[in-house]
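S.K.: model this:
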Amino acid sequence: MPPTSPTPVNRDEAAARAPVGGAVRDVVRERGDACPGALRLHRADDGFLARLRLPAGLLTHRQALALADAAERLGDGRLDLTSRGNVQLRGLGASCGGELAALLHEADLLPSEEHERVRNIVASPLAGLDGLGAGDVPSWARRLDGLLCASEAAAELSGRFLFALDDGRGDVATLGADVTLLARRDGTATVQIGMNHPPFGDQPVRAVRVPAADAPRAALLAAETFRTAAEASGTGAWRVRDLPAVVARGLPAAVTERLTAAGITVLTGDLAGVPTGDSAGDLTGDAEETREGARVPVPGLIPSPDGTVALSAYPRLGRLSVAQWRHLLYGGGGLRLTPWRGVIVPGLAPDDAAGLLGRLRTAGLVTEPGSPWLGVGACTGRPGCAKALADVRADAAASVTTAPAADLDQDSDRHSDRTGLPVYWSGCARRCGHPQGERVDMVATGEGRYTVSVHTRDGTRT
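M.R.: You can find the predicted model right below:
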């Protein structure tokens, strides 16, 4: 049943945690995270904000219509896509919590109120659509979500803890998840624990290999083992990377022991340097195919082996109007939202796909690989966020359509063009929602100025 009185709050009331003896990191989390959710709304300058977790970014047609209805009736008429393939609704009224919860329950978007903030699952968005990769990742996502919602221990995970389900092409394996499943063509899966924190940190990757059928259950047990280790460390760690080094080093052995006790066959022990991204060919057995598939989905039409076509499109700066969102539902099927703030429309007839692509282009979505909007992102900025020092969306848009509107430090417009990297505009040093991996960060410092940092495999330059 829907909650009777969900009260919007923007802080966590968890008791403080005191550090215990032994080596710990400098930062000790003394409270739970304050991530917003569907029931825990965040107060912003433009009204309340709800963040709706959509495991693997999967939406049925009925669920997508429900989100459009929520944005139109309760919010500002727009839907923001996040870097975890989720949706945010903004401009919500302070008294709409009960109505929003009821709408989400009706659409089967809120299977567990206790777990709604920990249903953080990203997945390879083209899995099963383009003939690349291995493993039934959408099935993994549904099974893992069901296991999460049934686990009392999982409800205690931070709202920032992240699962990534990669079909072997290496696309989401590089997103800095806490637990990553990588499909292999031999019918097994690598369970990766921890990840180099993007852009390319120094935390070693550790992994075990299990039968593919056991992968979702292994991912949950790995997360529960992390939670136990975090509590024992006394640091209140939200993510694997927050654990003290000595605790993190022992986590793979603890996970292996937990999996074995649960009856899951561990085929490979503790491994370092599990290949990801362009080197993930070892996981699928076809390195050339994997390098091609590891790219972020490009806008346009993607043929599927079954004769249907998938359509890939990107809203400008990750924001869609309700009208644009409803255009995506023209085919009557579901949607897949990507961790790169894009949308995949699967299962279209070729003629229908071509017609829809044209309508989306007319509606203002990015539908071509050469679009200058591709790779440009921004946080909310002014006037929606009180902490923002600039209207970053306007400045980002100006950088695409005209000469830069702001006085940018270090010739940042030429700098971004030279690198060819994604560019993310942030209203303050918190850089909310910034992408992972190689990128250019534009951070507002006030008075129309920005500092620029370039994150590459060779290091960060400012």
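
S.K.: from here on, just use CA atoms for contacts and neighbour counts.
M.R.: OK.

S.K.: the residue positioned nearest the centre of the chain: which element?
M.R.: The centroid of the chain falls nearest to R84 when counting by Cα atoms, centre = their mean (1.3 Å). According to DSSP states H and E, R84 maps onto no helix or strand at all.

S.K.: OK, contacts around it?
M.R.: By Cα atoms under 8 Å, 6 or more residues apart in numbering, the contact set of R84 is 57, 120-122, 338-340.

S.K.: how many neighbours does D69 have?
M.R.: D69 has 16 neighbouring residues, counting by other Cα atoms under 10 Å.

S.K.: helix or strand for it, which one?
M.R.: helix 61-74.

S.K.: in that helix, what's buried?
M.R.: 61, 63-72, 74 (16 or more other Cα atoms under 10 Å).

S.K.: run through who's touching it.
M.R.: Helix 61-74 is contacted by residues 77-79, 89-93, 96, 100, 103-104, 107-109, 322, 325-326, 329, 332-335 when judged by Cα under 8 Å, 6+ apart.

S.K.: give me the buried subset of these.
M.R.: Neighbour counting by 16+ other Cα under 10 Å classes 77-79, 89-93, 96, 100, 103-104, 107, 109, 322, 325, 329, 333-335 among those as buried.

S.K.: among those residues, which are in strands?
M.R.: 78-79, 89-92, 335 (DSSP state E).

S.K.: looking at those, spot the one nearest A310.
M.R.: Within those, the smallest distance to A310 is 10.1 Å, found for L335 (Cα to Cα).

S.K.: and E152, that one's in a strand?
M.R.: No. Counting by DSSP: H, G, I helix; E, B strand; the rest coil, E152 is not found in a strand; it is coil.

S.K.: got the contact list for it?
M.R.: Per Cα under 8 Å, 6+ apart, neighbours of E152: none.

S.K.: what's the neighbour count on T268?
M.R.: 13.

S.K.: actually G370, not the one I wrote
M.R.: 10.

S.K.: re the thing from before, determine which two of the buried residues of helix 61-74 are furthest apart.
M.R.: H61 and L74, at 19.8 Å, using Cα to Cα across the buried residues of helix 61-74.

S.K.: residue contacts, L328?
M.R.: L328 neighbours (Cα under 8 Å, 6+ apart): 335, 345, 356, 360.

S.K.: pretty sure V246 sits against A23.
M.R.: Yes. With contact defined as Cα atoms under 8 Å, V246 and A23 form a contacting pair (7.3 Å).

S.K.: to compare against the first, here's another:
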Amino acid sequence: MLAAMSSAALRPSSQATAVSRDRGDACPGTLRLHAADDGALARVRIPGGVLTLSQAEALADATQRLGDGDLHLTSRGNVQVRGLADGCGAELAELLTAAGLLPSRGHERVRNIVASPLSGLDNHGLLDVRPWLSALDTALCASEPAQALSGRFLFALDDGRGDLAGLEADVTVRATADGGAQLALGSAGRALHVSAQDAPRAALAAAEAFLEAGRAGGTRAWRVAELALGADELTESVGHRLTAEGIGHERQARETGRSHGPSPGAIGDALSVHVPLGRLSAPQWRELTRAALGELRLTPWRGVVLPTPGTTAVRRTEALARLDAVGLVTGPGSPWLRVGACIGRPGCAKSRADVRADATAALAAGAALAASGAGRHQSLPLYWSGCERRCGHPRGERIDVVAAPEGGYRLSVVAPGHDEARTVPLDDPSRLADVLAEIP
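M.R.: Below is the predicted model of the structure:
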């Protein structure tokens, strides 16, 4: 989420444990609100994180009129509106529909698509994935079977730079150097090579093949990793479906990489900022819309990319200064780039602590950087959780800081060579660096 991460491989299929769900998933949407301790919560799916300026203004209006006044970014580039009063669901849906943010009520929770946020704005991608994004979202909303996908099923569109490789998406489409695309399922197994033109259709076909595989196996899985099939067995099933739909393909080794977000600052024809703990106030949102030209792109790392084609260097510098002045991260040296947290208290009844306040206090004390004595852990992201569910935690290597039942926190390192079950206590968040130094 907050730093370069490696993708975690699935266990071999012979050791995998299939998960059969006896109910639909409870992921909130805009039509199905979640009751939290700070009021109802709506999760607005933003495919590719792309918002027009009018849509951004509509979201700001919705949270100011109906919610807590802030917009909360998720690890999938979506937006949560929190603190909603009882009975406001219909008004919220009306606002979002008018803004074009609710194109299909039957698909509103399944439009989970992340895309390389700098695609088309710098020179590092192999192609601009925006046509893929539009085509996949349109096809997804037109597919009746796709309504059965869970609200957790994730599509990823990578422009070839590999920035989404570690997100463990259920379906990943990645541009290849030969002008085609690689289609991969989950985080293990071989991949399928398709033409760039067929990539969006192939991604939807893969999702529908996943649903068929679950029904055939008598399971109700939410994610690819939960299927009883081995990784290559599912790839084989997807290949059969592609053949049936007239989509040419061939099997190939999967390309790997590490998940990473854009560094804050001016990049190509864009400005990139990081949002501390993913919470955007009204003044911050106004400055973002003021600096952007035409649209905003929310990232899976709780950041925002602002396209600024044709803008002079002076104006870009001025815009970054205004964004910095309202508390957004505009440079690569900030410790906030390593720190994330779940909502914690008072928003979540399951949380044992106000993790955001504690994370902020630790950072203010200089402990979040773990710069002294933390050795090889100093580059890992830190994620603070109010309970063992670790909602919203980043994939791959990290330091988990989890509120303990007895008070305080327990620390563990999630990385190769470390036993995740081994934890060390942290009674005072300001001592985080010292405690990390105790972990070999």
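
S.K.: can you pull the TM-score for these?
M.R.: Once superposed, the chains reach a TM-score of 0.88 (TM-score structural alignment, normalised by the length of structure 2), with 404 aligned residues with a Cα RMSD of 2.1 Å.

S.K.: what sits up against the lengthiest helix in structure 1?
M.R.: Longest helix of structure 1, by residue count under DSSP state H: helix 215-233. Helix 215-233 of structure 1 is contacted by residues 19-20, 24, 140-141, 143-144, 147-148, 153-154, 156-157, 163, 178-181, 189, 191, 193, 210, 236-238, 240, 243-244, 247, 251, 254-255, 258-259, 264 when judged by Cα under 8 Å, 6+ apart.

S.K.: G151 of structure 2 pairs with which position in structure 1?
M.R.: The equivalent of G151 of structure 2 in structure 1 is G159 (alignment by TM-score structural alignment).

S.K.: neighbours around its match, how many?
M.R.: By the criterion of other Cα under 10 Å, G159 of structure 1 has 22 neighbours.

S.K.: touching, it and R51? I think so.
M.R.: No. At 10.7 Å, G159 of structure 1 does not count as touching R51 under the criterion of Cα under 8 Å.

S.K.: I302 of structure 1 corresponds to which position in structure 2?
M.R.: Alignment note (TM-score structural alignment): I302 of structure 1 maps to I267 of structure 2.

S.K.: what separation is there between the closest residue to that match other than its chain neighbours and P103 of structure 2?
M.R.: The shortest distance from I267 of structure 2 to any non-neighbouring residue, by Cα to Cα, 6 or more residues apart in numbering, is to D122 (6.9 Å). D122 of structure 2 is 30 Å from P103 of structure 2, where distance means Cα to Cα, to the nearest Å.

S.K.: from T290 of structure 1, how far out is V309 of structure 1?
M.R.: Relative to T290 of structure 1, V309 of structure 1 is positioned 20 Å away (Cα to Cα).

S.K.: repeat for E106 of structure 1
M.R.: 39 Å.

S.K.: for the counterpart of R206 of structure 1 in structure 2, which residues are in contact?
M.R.: Correspondence of R206 of structure 1 to structure 2, assessed by TM-score structural alignment: R190. Going by Cα under 8 Å, 6+ apart, R190 of structure 2 touches 184, 231-232, 235, 251-254.

S.K.: what does L317 of structure 1 give?
M.R.: 373, 376-378, 393.

S.K.: quick one: A253 of structure 1 and D270 touch, right?
M.R.: Yes. The criterion here is Cα under 8 Å, and A253 of structure 1 meets it with D270 at 6.9 Å.

S.K.: for structure 1, which segments count as helices?
M.R.: 61-74, 97-106, 137-150, 215-233, 245-261, 281-284, 287-293, 322-328, 350-362, 392-401, 412-419.

S.K.: so can I have JSON lines of the ones you listed showing distance to G384 of structure 1?
M.R.: Listed next are those as JSON lines, based on distance: least, Cα to Cα, whole Å:
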{"stretch": "helix 61-74", "distance to G384 of structure 1": "16"}
{"stretch": "helix 97-106", "distance to G384 of structure 1": "19"}
{"stretch": "helix 137-150", "distance to G384 of structure 1": "32"}
{"stretch": "helix 215-233", "distance to G384 of structure 1": "34"}
{"stretch": "helix 245-261", "distance to G384 of structure 1": "38"}
{"stretch": "helix 281-284", "distance to G384 of structure 1": "43"}
{"stretch": "helix 287-293", "distance to G384 of structure 1": "37"}
{"stretch": "helix 322-328", "distance to G384 of structure 1": "19"}
{"stretch": "helix 350-362", "distance to G384 of structure 1": "27"}
{"stretch": "helix 392-401", "distance to G384 of structure 1": "11"}
{"stretch": "helix 412-419", "distance to G384 of structure 1": "25"}
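
S.K.: ok, which of those comes nearest L41 of structure 1?
M.R.: Of all the helices of structure 1, helix 97-106 comes closest under Cα to Cα, at 7.9 Å.

S.K.: run the chain-centre distance for the closest one.
M.R.: 23 Å (Cα atoms, centre = their mean, to the nearest Å).

S.K.: then stretch 238-257 of structure 2?
M.R.: 25 Å.

S.K.: quick one on the thing from earlier: just the buried subset of the contacts of R190 of structure 2, written out for ChimeraX, thanks.
M.R.: The following ChimeraX line selects those of these that are buried, judged by 16+ other Cα under 10 Å:
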select :184,231,235,254
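
S.K.: over which residues of structure 2 does the longest helix of structure 1 lie when aligned?
M.R.: Using TM-score structural alignment, helix 215-233 of structure 1 pairs with 199-217 in structure 2.

S.K.: now do stretch 337-346 of structure 1
M.R.: Going by TM-score structural alignment, stretch 337-346 of structure 1 lines up with residues 298-307 of structure 2.
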